[in-house]
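Student: what's the 3D shape of this:
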Amino acid sequence: MSYLKTTHELYKEAALTPQLSLCCVTSQARFLPDLVTPGVMKEMNYGCGTTVHFGDLNAGETVLYVGVGGGLEALQFAYFTRRPQSVIAVDSVPEMLARAEENFKLAAQVNKWFQPDFVKLVQGNALSLPLADGSVDVAAQNCLFNIFKEAELKQAISEMYRVLKPGGRLYISDPITTQPIPEHLREDERLRAMCLSGALAYQDYLDKFVDAGFGTIEVRARRPYRILDKGRYGTGEDILLESLELVVYKNPVPEDGACVFAGETVIYFGSEEAYDDGKGHIIQRDVPLPVCQKTAGNLRALNRPDLFITKATYHYGGGGCC
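Tutor: Prediction:
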């Protein structure tokens, strides 16, 4: 697994000297009242999206963040938890942990509500997390899983599943690819470490979490991320990478498959006040109802003229049924 050593060295460099071209460091942290983010945290925002979804977070929860980087998202999680060791930040690179510790001290100087001990920094590996089974409510990783090859990815997801409490949720932001990535790029260890060549296709990526036992998946966002252009990367054609934001839940996988919410919506406009499909879904007339992919498919198969089912938008806003 020499590629993991390459990754370690790259992020050691990024800890000692912020890498402005690494991942999406140009993306701006979102505004929260009374939250001031030190500039160095913004420079070290080595992610491809966000894992901090404000409407979901509860003060009493314990959060695991794997791959702390400069600490920006761990600070945002701590904004909601606000108690000692309520955010556990695990990283395998000692230099990154040291830089994050410095950054949290800076954050405490400019945020009256924040104390550095709100975040517990722990040296550890995503493939063998130093936490007990079922010990956290929330886990998160940003632009980490795509670095792993098949066996290590399976292990990393399994570890997240293990440490989550039943009903707990995993927040993810990772690149995916819209076209096959040539093998010579997949085997380039530095490009993989830079989150450019290890991405999976959308459905392949989702399947990894279902295979690990996660029963519900919510696609919160899917956006353009990077282009692997044929001129620089020696591909036959330009390859679009997208940034995918997911929330996956540690609940049982139903017999008919996982519930995947990807922005599909049904609208009933028939003669009755509501439509009952006989499978537990009651759809009020003229009221848009978000549905999972399974339900959307079943409703389409009915070919009813009074049911309108949208295509997936890959931006799910909550609610609905499976």
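
Student: going by C-alpha atoms from here, please, whenever you check contacts or count neighbours.
Tutor: Fine.

Student: OK, contacts around the most centrally placed residue in the chain?
Tutor: Compute the mean C-alpha point of the chain, and by C-alpha atoms, centre = their mean the closest residue is I172, 1.0 Å away. By C-alpha atoms under 8 Å, 6 or more residues apart in numbering, I172 lies in contact with T50, T51, A140, Q141, N142, C143, L244, E245, L246, V247.

Student: including neighbour count, secondary structure and distance to L153, could these go into TSV?
Tutor: Below are those laid out as TSV (neighbours: other C-alpha atoms under 10 Å; DSSP: H, G, I helix; E, B strand; the rest coil; distance: C-alpha to C-alpha, whole Å):
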residue	neighbour count	secondary structure	distance to L153
T50	24	coil	20
T51	26	coil	18
A140	25	strand	15
Q141	22	strand	12
N142	26	strand	14
C143	25	coil	12
L244	26	strand	16
E245	23	strand	17
L246	26	strand	16
V247	20	strand	17
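
Student: next, the second sequence, to be compared with the first:
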Amino acid sequence: MSSYLETTKNVYKKAAESPDVGLCCTTTPVWQLPGLSIPKVMLDMNYGCGSTVHPRDLVNDPTVLYVGVGGGMELLQFSYFSRKQGGVVGLDVVPEMLAASERNFKEAEQQNDWFSSDFIDLREGDALNLPVEDSSIDVAAQNCLFNIFTTEDLKIALAEMYRVLKPNGRLVLSDPICDQAMPEELKNDEELRALCLSGALPLSEYIKLITDAGFGTVEIRAKRPYRILDPKHYNTSQRIFIESVEVCAIKDPMPSDGPCVFTGKAAIYFGDEEYFDDKKGHVLMPNQPLAVCDKTAKALADLKREDIYISESTYFYDGGGCC
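Tutor: Here you go, the predicted structure:
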């Protein structure tokens, strides 16, 4: 095992044995769902920077894989939508974290009459070599884990997620990102990498790694302020701004002209005709915004029409798009 991965394992071994409320700072409100009660210990062990639980991904009784179980909160949330034996597979490389989750699920059973611990299949395993069959998972997820990896390991982890997903399956990710240059001293600080800080990549690089793994559609669902690394407290000469991002990558066939990446852009037609049809599958009705991927936004902008407006990226996309 690489030394940085060993450091990471030790950090989360301690966090499993003694919940560390300040270890991460989740930027997404915890889902409040009818009949769902989350034990306080799970909230205290919510070691993520966002959320990977999106109800619209979780229809039709999906089989879910969650890598890096933490205290089990997102596993419990996923099982709310997949109430079947082994419907949610929870994977972690830290045995102590798996044991803590198992204890927490017993408490969750006491608070939720619909929940059974056998809904969740806990497995010890590595994100770089998933103990999961090919094309067996509907929704795979990870929260604040992949930014810990070096670029070469991240490529392997993404390829593994792609392997286990069914066709049209979804990979939901939440990670810190940073569009500033991260100093090498911080990049190589194993403790900071384990704490989900100095491994943060620029968003464009993060998305390219995902699409290079074969995912034909990528949705940016949220981008929020996360942390500051400042010269007073960290080995950096400038203040570094880190954001958290929530992304869904879909195992769609790769389009011949490249992936569809939705960053929250919209096109609005305000001309005099009944509608505008670009003859490529995109029909714009008058003054009705249509969410468009960045590729389509550029193609429409290149037409240089005065009656089509293309918005800037909002980095929030919630379906209803062009492709």
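
Student: now what about the TM-score between them?
Tutor: The pair, once superposed, lands on a TM-score of 0.98 when counted by TM-score structural alignment, normalised by the length of structure 1; 322 aligned residues with a C-alpha RMSD of 1.0 Å.

Student: the residue nearest to the centre of structure 1 pairs with which position in structure 2?
Tutor: Taking TM-score structural alignment, I172 of structure 1 has L173 as its aligned residue in structure 2.

Student: I'd assumed its match was in a strand, is it?
Tutor: Yes. L173 of structure 2 sits within a strand when classified using DSSP: H, G, I helix; E, B strand; the rest coil.

Student: the residue most distant from the middle of structure 2, which is it?
Tutor: The C-alpha centroid of structure 2 is most remote from D272, which lies 41.4 Å away (C-alpha atoms, centre = their mean).

Student: assign a three-state SS to that one, would you?
Tutor: Going by three-state DSSP: D272 of structure 2 is coil.

Student: so who does it touch?
Tutor: D272 of structure 2 touches nothing, counting by C-alpha under 8 Å, 6+ apart.

Student: which residues in the stretch 51-200 of structure 1 form helices?
Tutor: 72-81, 94-110, 150-163, 183-186, 189-193 (DSSP state H, counting those that start in this stretch).

Student: F214 of structure 1 and E13 of structure 1, how far apart?
Tutor: 35 Å (C-alpha to C-alpha, to the nearest Å).

Student: for these two, indicate the residue with more neighbours.
Tutor: F214 (27 against 14; other C-alpha atoms under 10 Å).

Student: surely that one meets V247?
Tutor: No. If you go by C-alpha atoms under 8 Å, F214 of structure 1 and V247 don't touch, sitting 10.1 Å apart.

Student: how close does R227 of structure 2 sit to G50 of structure 2?
Tutor: R227 of structure 2 is 13 Å from G50 of structure 2, by C-alpha to C-alpha.

Student: and these two? which has more neighbours close in?
Tutor: More neighbours surround G50 than the other of R227 of structure 2 and G50, with 27 against 16 (other C-alpha under 10 Å).

Student: OK, contacts around that one?
Tutor: Contacts of G50 of structure 2 (C-alpha under 8 Å, 6+ apart): T26, T27, T28, N143, C144, S174, D175, S244, V245, E246.

Student: show the contacting residues for the last one.
Tutor: The one in question is E246 of structure 2. G50, S51, T52, V172, L173, S174, D175, I220, R221, A222, K223.

Student: count of residues packed around the aligned partner of V260 of structure 1 in structure 2?
Tutor: Counting by TM-score structural alignment, V260 of structure 1 lines up with V261 in structure 2. By the measure other C-alpha under 10 Å, the count of residues near V261 of structure 2 is 22.

Student: how near is V261 of structure 2 to T28 of structure 2?
Tutor: V261 of structure 2 is 22 Å from T28 of structure 2, by C-alpha to C-alpha.

Student: likewise for L36 of structure 2?
Tutor: 17 Å.

Student: can you check G90 of structure 2 too?
Tutor: Distance from G90 of structure 2 to T28 of structure 2, by C-alpha to C-alpha: 21 Å.

Student: try L303 of structure 2
Tutor: From L303 of structure 2 over to T28 of structure 2 (counting by C-alpha to C-alpha), the distance is 38 Å.

Student: ok, D133 of structure 1 touching P166?
Tutor: No. The criterion here is C-alpha under 8 Å, and D133 of structure 1 misses it with P166 at 10.2 Å.

Student: what helix or strand does D204 of structure 1 sit in?
Tutor: If you go by DSSP states H and E, D204 of structure 1 is part of helix 202-212.

Student: coming back round to it: excluding its backbone neighbours, what's nearest the match of V260 of structure 1?
Tutor: V218 (4.7 Å; C-alpha to C-alpha, 6 or more residues apart in numbering).

Student: and that neighbour, what does it touch?
Tutor: I207, T211, V247, C248, A249, I250, P259, C260, V261, F262.

Student: roughly how far apart are the equivalent of it over in structure 1 and I147 of structure 1?
Tutor: By TM-score structural alignment, V218 of structure 2 lines up with I217 in structure 1. For I217 of structure 1, the distance to I147 of structure 1 equals 21 Å [C-alpha to C-alpha].
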